[in-house]
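Asker: Generate a structure from the sequence data that follows.
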Amino acid sequence: MTEPSDRDIDVTVGPSGPGCAECLAGEGPGWWVHLRRCPACGHVGCCDSSPSQHASGHAEASGHPVLTSFEPGEDWFYDVRTGAFLDGPALAAPTAHPASQPVPGPAGAVPEDWRALVH
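Answerer: Next up is the predicted model:
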């Protein structure tokens, strides 16, 4: 694994919230499978398996090419330009959504047929 550049990560910036910013704002169906965090600005978005794929959309629109997991117990970084997993530093807390938040989430928004709707 390689390390991302300093411009791709700001260890002082916390996450934008406990869930996908766009889904929680009503953009798309409003639920996600897993969450990803932008280590450059803290944006939390939904993963590419989720219906709206907001994390990748943020990476493309913002020019912030590195994502990290926002799932409990995961600490990987991923460069969307190269498809490579990267080593990275410890980020500002919290480093994952609340453990009480279900996966997929958020609670009450996930349809019963969610498995048929993922990518």
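Asker: use CA for all of it now, contacts and neighbours both
Answerer: Will do.
Asker: State which helix of this protein is the longest.
Answerer: helix 54-62 (DSSP state H).
Asker: Residue 39 against residue 70, yeah?
Answerer: No: under the criterion of Cα atoms under 8 Å, residue 39 is not in contact with residue 70, lying 10.3 Å apart.
Asker: Name the residues that touch stretch 53-69?
Answerer: Here stretch 53-69 makes contact (Cα atoms under 8 Å, 6 or more residues apart in numbering) with 4, 8-9, 20, 22, 35-40, 43-48, 75-81, 96.
Asker: To compare against the first, here's the next sequence to fold:
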Amino acid sequence: MTICEHLAQADDPPARTPEGCEECLATGSGWVHLRRCLACGHVGCCDSSPNKHATRHFQGVGHPVIESFEPGENWRWCFVHAQMA
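Answerer: Got it, this is the predicted structure:
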């Protein structure tokens, strides 16, 4: 299987908040795992977290690809095509 165009063309911007989920830090909320948007560098919490900010970021602005922002993990996910690389 070939990877989708979103995964193939994903950028690598710096994390906007390397210390954690942008929204959770602002509200004092917690998270489980972190994801970084490969269009703008937004760092959001995963869908196992109470607020699911990474998915909400995609739903709000349409940036299609995130990657794990966890040490030792090396994967990317395209929301549009539900495909991992």
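Asker: Quick check: the longest helix of structure 1 compared with structure 2, mean distance?
Answerer: Its aligned residues in structure 2 lie a mean 0.6 Å from helix 54-62 of structure 1 after superposition (mean Cα distance after the TM-score superposition for structure 1).
Asker: So which bit of structure 2 is that helix matched to?
Answerer: Aligning helix 54-62 of structure 1 against structure 2 (TM-score structural alignment) gives residues 53-61.
Asker: How far does that stretch sit from its chain's centre?
Answerer: Computed by Cα atoms, centre = their mean, to the nearest Å, the chain-centroid distance of stretch 53-61 of structure 2 equals 9 Å.
Asker: Show me which residues of that stretch are buried.
Answerer: For stretch 53-61 of structure 2, the neighbour count (16 or more other Cα atoms under 10 Å) marks 53-55, 57-58 as buried.
Asker: cool, stretch 62-75 of structure 2 as well?
Answerer: So, applying 16+ other Cα under 10 Å, buried residues of stretch 62-75 of structure 2: 63-69.
Asker: Turn the residues you listed into CSV, including secondary structure and distance to residue 5 of structure 2.
Answerer: Output for those, formatted as CSV (DSSP: H, G, I helix; E, B strand; the rest coil; distance: Cα to Cα, whole Å):
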residue, secondary structure, distance to residue 5 of structure 2
63, coil, 13
64, coil, 10
65, strand, 10
66, strand, 14
67, strand, 15
68, strand, 19
69, coil, 21
